[in-house]
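Colleague: Everything below, folded, please.
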Amino acid sequence: MSRTRSHEIFQRALQLMPGGVNSPARAFGGVGGEPLVFERGEGAYLIDVDGNRYIDYIGSWGPMILGHGNEQVRAAIHAAVDQGTSFGAPTERENTLAELIIELVPSVEKVRLVNSGTEATMSAIRVARGFTGRNKIIKFAGNYHGHVDSLLVAAGSAAATLGVPNSPGVTPGTTADTIVLPYNDPAALAAVFEQHGDDLACVIFEPIVGNMGTVIPKPEFLAAIRELCTKHGAVMLMDEVMTGFRVALGGAQQLFGVTPDLTTMGKIVGGGLPIAAYGGRADIMNHVLPAGQVFQAGTLSGNPLATAAGIATLSILKETNPYPRLEQLGERLMTGLAKAAADAGAPYSVARVGSMATLFFGAGTVVDWDTAEKSDTERYADFFWGLIDRGVYFPCSQFEALFISVTHTDEDIDTTIAAARASLQA
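Modeller: As a prediction, the model looks like this:
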């Protein structure tokens, strides 16, 4: 399988961009070698610049739940382009997308559109602090909430992959009010609330972690967050940038029956274009300028192209209810991968919720960052390249979730399992 053009383009990129990429998650730091350079996507497939075709399980790190190049989404974008690309003024599509979000996400009464998941979490924390008049926040080790200074502490995702959980350039002052706790540990959370309850503005968390690999929350952990936030007047801030519209139409909060005070959304909400949102209780959201005094703004927020893509994507999900089929595909894939790993004698564990999953190499169930970091990352790297050579594109890190789209077929899944079996036995 030739990758000559990918190599040439990446070598040029190294001279133009730091590390040759515009996001470290693309750098292959967790598996070695050079990243592939892609030319186009078609349904469940990606085609690189050398003409190699891969079954794609990244889906642009989550947004492409409808597959690449969905006709209805493309048509919506084309129609929006014909009317102009940005106005810096209100459009009706902003209302339409906001109405869809409020309809579909149980806890959201009002919403603000922004441009990225990072911007959403940054803004939501500011609102939580403005609403409560408090400074301290709680986050959990291995949860990644974007490259916000106050949250880039014990982060997962690319920071974990590259071994830089605390970034240079983040000053002690910006993280002084951030308390980091182990995920899935209600006792540790209760102890901090006991000590700092009156000073805590919010608890921000991933309801299903995707940035140290897929990690599933314990019911008692979610219940503790809700109970303690309510008792102490802190804001429960659920980061559904990854899980929103992915694990259920109403996100993880609908799936688990948990009602947060604020929610951040991204990825699927824009159907592959750069848009995100934060929203929640009206009394909290009414603190955002111009209704309130908490400042947040953005020139391209609610961009006409992104809102068009988001409306089309959420409308399709609402009308077609693909989640039972995605559940079937996820079960078929991960059952097959688990059997392939077992037959190869590779210690492993599997974590999956719907169409979001991880195959961990290493003994024991992964429940937090301490257990995740014990994974055999070298074995994963060998596995990853074995799949690449067999036409399957998996996450380029043990600490990233894979995603399945509605365009994947049973044949795609079976081909992937066969490729995994061959890679593990090579």
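Colleague: switch to C-alpha atoms for all contacts and neighbour counts from now on
Modeller: OK.
Colleague: so how far is Trp385 from the closest residue to Asp389 other than its chain neighbours?
Modeller: Among residues not flanking Asp389 along the chain, Met1 sits closest, at 6.7 Å (CA to CA, 6 or more residues apart in numbering). Separation of Met1 from Trp385 (CA to CA, to the nearest Å) stands at 12 Å.
Colleague: Could you also give me the structure for this second sequence? I'd like to compare it with the first:
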Amino acid sequence: MNMSADISTNAYSISAWPDYPDLMGRLNALLKQPVRGIARQNMPQVLDYFEQKCKTSKALAERAKEVIPGGVQHNLAFNYPFAIAAAKVDGAYMWDEDGNRYIDFLQAGGPTILGSNYQPVRQKVHEIVESCGPVTGLLHEYEIKLAEIIRKYMPGIEMFRMLGSGTEAVMGAIRLARAHTGKKWVIKVGGDYHGWSDQMVYGMRVPGTGRREAHGIPKGSTAYTQEVFPNELGSLRRKLMLNKIRGGTAAVIVEPLGPESGTRPVTPEYNREVRKLCDEFGALLIFDEVVTGFRVGMGGGQGYFNVKPDITVFGKAITGGYPMAGGIGGRKEIMMTLAGGIGGKGGKRAFVGGTLSANPLSCVAGYYAIEEMARTGAPVLAGRAGDRLTAGLKEIMNRLGLPYVVYNMGSIVHLQTSAVLLMSMRNPIKLMREADARKHLMEEMGAAYLSRGILTLAGSRIYTSMADTDDVIDDALNRFEDVFKLV
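Modeller: Predicted structure coming up:
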């Protein structure tokens, strides 16, 4: 794929929004069918790959279990039958400790839109480490430059404050919304993932589950957190009306593409309607752009949908894959409630901290990653790769008569083989009976992709990058077809 010189920095990676009724019809049809995965007689050859080709990874995975709970530090590293240990990443590829090469559609969970370990950014990071070190505790010019370049491209941002992760940013954004409005209720969409802070471990992944995963979290921590089912504006209105007589809603927080980066996609008008409801009831609108920020375009989801949130949450992509990646942006009048410093000046303040937040290394990485994304048109190029991959996967699955569903929002590609992420508490019996089998099917498909040299996120999500040329995508399609012939 040759970079076009006329790519606009205002262009978006999503060339067309999925046909919502058609897509949901196909996803619901998949959910109604019995699970259909790798044939039992073919799974031994899939698993044999790991036994024969991934011996170092297996040994490291066994060693990790002795000192790390569950054997992995973060959920992205979980793979069936065991975690694969990375040794090298470059552009579109990742190599494991045994020297096996994979087409890297994980891309560190989404932030490396330029491709992994992008050399121009890496060079700037090396330079700042040599001259200044990774952290000083003082103000650095690149803190300002990073805030300025974010403000340049993100429509809803006048001021920006850096934090350490997306989870921290969500914590800070909710605290900011409550401090600024003087209200306490926060409404999220069931299935949305907004990090692992106490108040947000609520209705995660499966709508309607409330505190199901809130082990170790006191009930008081989620006492003012509510969830509504995806795309149900009537339910959101009723919650806002009820909250109005109970002190009011501080904020509604959404993933602009829909829960889990569009695993449950929203309708094209959803965000606009949520904006109207927030305005009507005096609630702040928070966009969680941890994944979508810069990935769907330089203006993120807010630019694509032409909806200005009051507060924007960043993570991952804000530093292009480098650590300490998180932040909060928004209107000046709101953001000033988040002013840093020691003590107060008589006004209310939402307190946040973090010794390593806005360190020189992360700010330099973020500034140059965003600058390079704009210069190269990386979100658009990554989106074109996603379009090409999606079209190719559809053709293969139709030709082989498979019931699977693939769709994309630019460079975020969803490959649904089990539909486990479409289940909800609206049908608890089905959830209890089928969730484990559907989840295991997804794990087996992920293992089969790995055995054919394709690295995905949990066997169901793919992030394309600027490094995914036509040749890379064509190679990937051949490998996917090899897997689908095992079904």
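Colleague: close enough to count as contact, the residue nearest to Asp389 of structure 1 and Asn52?
Modeller: Yes: using CA atoms under 8 Å, Met1 of structure 1 is in contact with Asn52, at 7.4 Å.
Colleague: Which one of those two is surrounded by more residues?
Modeller: Asn52 (17 against 10; other CA atoms under 10 Å).
Colleague: what sits against the aligned partner of Ala83 of structure 2 in structure 1?
Modeller: Here Ala83 of structure 2 is matched to Pro35 in structure 1, going by TM-score structural alignment. By CA atoms under 8 Å, 6 or more residues apart in numbering, Pro35 of structure 1 lies in contact with 6, 10, 26-28.
Colleague: Kindly report the same for Val274 of structure 2.
Modeller: By CA under 8 Å, 6+ apart, the neighbours of Val274 of structure 2 are 233, 285.
Colleague: Swap in 10 Å and give it another go.
Modeller: 231-233, 236-237, 252-254, 280, 285, 307, 309 (CA atoms under 10 Å, 6 or more residues apart in numbering).
Colleague: and these, which are buried?
Modeller: 231, 233, 236-237, 252-254, 285, 307, 309 (16 or more other CA atoms under 10 Å).
Colleague: So which residue is dead centre in structure 1?
Modeller: Computing the C-alpha centroid of structure 1 and ranking residues by CA atoms, centre = their mean puts Met242 first, at 2.9 Å.
Colleague: Quickly find the element holding that one.
Modeller: Using DSSP states H and E, Met242 of structure 1 sits within no helix or strand.
Colleague: That one touches Ala248, doesn't it?
Modeller: No: Met242 of structure 1 lies out of contact with Ala248 (CA atoms under 10 Å); the separation is 11.5 Å.
Colleague: As a check, name the ranges of all helices in the stretch 101-250 of structure 1.
Modeller: 117-132, 157-161, 172-175, 186-196, 219-232 (DSSP state H, counting those that start in this stretch).
Colleague: oh, I was asking about the stretch 301-450 of structure 2
Modeller: Under DSSP H, counting those that start in this stretch, the stretch 301-450 of structure 2 gives helices at 332-335, 360-376, 378-400, 428-451.
Colleague: Pick the most buried one from these.
Modeller: Ranked by mean neighbour count under mean count of other CA atoms under 10 Å, these are led by helix 360-376, which reaches a mean of 24.
Colleague: average distance between that one and structure 1?
Modeller: When structure 1 is overlaid, helix 360-376 of structure 2 sits 0.9 Å from its aligned residues on average, using mean CA distance after the TM-score superposition for structure 1.
Colleague: okay, that helix sits on what stretch of structure 1?
Modeller: With TM-score structural alignment as the criterion, helix 360-376 of structure 2 aligns to 304-320.
Colleague: now that stretch, how far from the centre of its chain.
Modeller: 18 Å (CA atoms, centre = their mean, to the nearest Å).
Colleague: With Asn303 of structure 1 as the reference, measure out to the closest residue to Arg26 of structure 1 other than its chain neighbours.
Modeller: Spatially, and ignoring its direct neighbours in sequence, Arg26 of structure 1 is nearest to Pro35 (6.7 Å; CA to CA, 6+ apart). Here the distance between Pro35 of structure 1 and Asn303 of structure 1 works out to 30 Å (CA to CA).
Colleague: Quickly note the distance from the equivalent of Thr181 of structure 2 over in structure 1 to His287 of structure 1.
Modeller: Aligning on TM-score structural alignment places Thr181 of structure 2 opposite Thr132 in structure 1. For Thr132 of structure 1, the distance to His287 of structure 1 (CA to CA) stands at 10 Å.
Colleague: again with Phe10 of structure 1
Modeller: With CA to CA as the criterion, Phe10 of structure 1 and His287 of structure 1 are 46 Å apart.
Colleague: contacting residues around Ile103 of structure 2?
Modeller: Per CA under 10 Å, 6+ apart, neighbours of Ile103 of structure 2: 91-95, 449-450, 452-456, 464, 468, 472-473, 475-476, 479.
Colleague: So which of these are in helices?
Modeller: 449-450, 472-473, 475-476, 479 (DSSP state H).
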